[in-house]
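Asks: Pasting a predicted model and its sequence here:
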Amino acid sequence: MVRAGLTAERVTVAGAELADEVGFEQVTMSQVARRLGVKDASLYTHVRNLADLRGRIALLAADEKTIRIAEATVGLAGKDALVAFATAWREYAHRHPGRYTATQTPIDIDPELAAHAPGPRRAVELTYGMLRGYGLAEPDLTDAVRLLRSTFHGFVALEAMGGFAHQRAPQRSWVRTLDALHTLLEHWPPLEDGESA
């Protein structure tokens, strides 16, 4: 019998909490069932399989991360928006390492679930909106989005694995990185001759 109150949302949250503790790739259905105090079979009433659960965790995390970024950047523009955006991204990665990994891992997510999850779509809108404040238009917008994502993710991933062994504090490098990104965004190089939007 399914434990009273067990829902797909509760299973997903339990999986997300577990991901933060043991790592996203280490989450299993059995571990989630133990965490909830139910038999493994009880979970399958609410999620189809491990791949479905991982997709739900990724969507949950994308929603959470996007909400934090939106709250941090509301009413800001230019460098203030960039710094708030990046800081919210990094703080989420620090506080929720397993969930953060889920947002950066290619996962085959149920299209119907994805269609009702605002996080990924809102994240794109927030990023493009912030960059339009720098006067960028396509294809420069897409290039700048890829630059920011690569920089933010690269920094937090290296930081998480202890990749910054130099005595200089990573926070100081982070601040300088954002200074450099702001300068670059303000002085974005023009397209090569012959390349069109």
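Replies: Noted; the coordinates are in hand.

Asks: Going by C-alpha atoms from here, please, whenever you check contacts or count neighbours.
Replies: Will do.

Asks: in this protein, which spans are helices?
Replies: Using DSSP state H, the helices of the chain run over residues 8-22, 29-36, 40-43, 50-73, 78-95, 97-104, 111-115, 118-132, 140-160, 170-186.

Asks: how many degrees apart are the fifth one and helix 8-22 in direction?
Replies: Taking axes from the mean of the first three to the mean of the last three CA atoms, to 10 degrees, one finds that helix 78-95 is oriented at 80 degrees with respect to helix 8-22.

Asks: how far does helix 78-95 sit from the chain's center?
Replies: Offset of helix 78-95 from its chain centre (CA atoms, centre = their mean, to the nearest Å): 11 Å.

Asks: That helix packs against which elements?
Replies: The helices and strands touching helix 78-95, judged by 3 or more CA pairs under 8 Å, 6 or more residues apart in numbering; DSSP states H and E, are helix 50-73, helix 97-104, helix 118-132, helix 140-160, helix 170-186.

Asks: Check it against this one:
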Amino acid sequence: MVQSAPGDAVPRAGLSTTAVVDVALAVIDEQGPEALTLAAVAGRTGVAPPSLYKHVAGLAELRMLVGARVMDEMTERFAAAAMGRSGDEAVAVLMRGYRDYVREHPARYAALPPDPLHNPAMVAAGTRLLQVFLATLRGYGLTDSAAIHATRCARSIAHGFASIEASGGFGLPEDLDETYEQLIAMFVASLPRPDAPQRA
């Protein structure tokens, strides 16, 4: 991986698809997803924009590669956080990790498409991320459609709260951590308990 200080050009000899994505993420982190252009990346890599076509097919592909990288980062982070945990604890750690990622990387999170599973270039990364949620929910006996519905609920809570927070949308003084913990508790309480006694 090519390392560079913000605004520095990456040496031409070090240019690769991975390095181009690294620089694209640096542009996004500093200036937002709207600032990502081939010209901006080329300026940092020390090449003319046409030279980037040796590594990416164009801006659209670069955005897809960025999205896949972000999802892989999230997958690795969430899986590591949930490892060795189960049940309510695993769900809570996963949802806290989601919020933490958005708080730490709001711009690159905003660069994600809303539905990567319908993009052939991103479906693999999106599926890996989805599998982390599905694995966490198996302990509740949730599979197939029921697991997808529960995953959508968890994602809606985490994405909605974190996105509003990142945009400065919570203006009242009440503690945001407390609010988010209440949301996690509400979601966990909605999950089935396979070992609960059945009513006659």
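Replies: Noted; the coordinates are in hand. Model, not experiment: these values are computed from the prediction.

Asks: Compare the helices of the first structure and give me the one nearest Val2 of the first structure.
Replies: Evaluated over the helices of the first structure, closeness to Val2 of the first structure peaks at helix 40-43, with 5.3 Å, by CA to CA.

Asks: Give me the helices and strands touching that closest one, please.
Replies: With contacts taken as 3+ CA pairs under 8 Å, 6+ apart, helix 40-43 of the first structure sits against helix 29-36.

Asks: The helix it packs on vs the second structure, mean deviation?
Replies: In the superposition with the second structure, the average deviation recorded for helix 29-36 of the first structure is 1.2 Å (mean CA distance after the TM-score superposition for the first structure).

Asks: can you name the residues of the second structure that that helix overlays?
Replies: On the second structure, the counterpart of helix 29-36 of the first structure by TM-score structural alignment is residues 38-45.

Asks: and stretch 130-148 of the second structure, how far apart are its ends?
Replies: For stretch 130-148 of the second structure, the first-to-last residue distance is 9 Å (CA to CA, to the nearest Å).

Asks: Relative to the first structure, which residues correspond to that stretch?
Replies: Stretch 130-148 of the second structure falls opposite residues 124-142 of the first structure when the two are matched by TM-score structural alignment.

Asks: which residue sits closest to Asp63 of the first structure in space, ignoring its chain neighbours?
Replies: Excluding its sequence neighbours, the residue lying closest to Asp63 of the first structure (CA to CA, 6 or more residues apart in numbering) is Gly119, at 3.9 Å.

Asks: ditto for Ala121 of the second structure
Replies: Met64 (6.7 Å).

Asks: Map that neighbour across to the first structure for me.
Replies: Looks like Met64 of the second structure aligns to Gly55 there (TM-score structural alignment).

Asks: and that match, what does it touch?
Replies: By CA atoms under 8 Å, 6 or more residues apart in numbering, the contact set of Gly55 of the first structure is Ile107, Asp108, Ile109, Asp110.

Asks: can you check Leu62 of the second structure too?
Replies: Residues in contact with Leu62 of the second structure (CA under 8 Å, 6+ apart) are Val21, Ala24, Val56.
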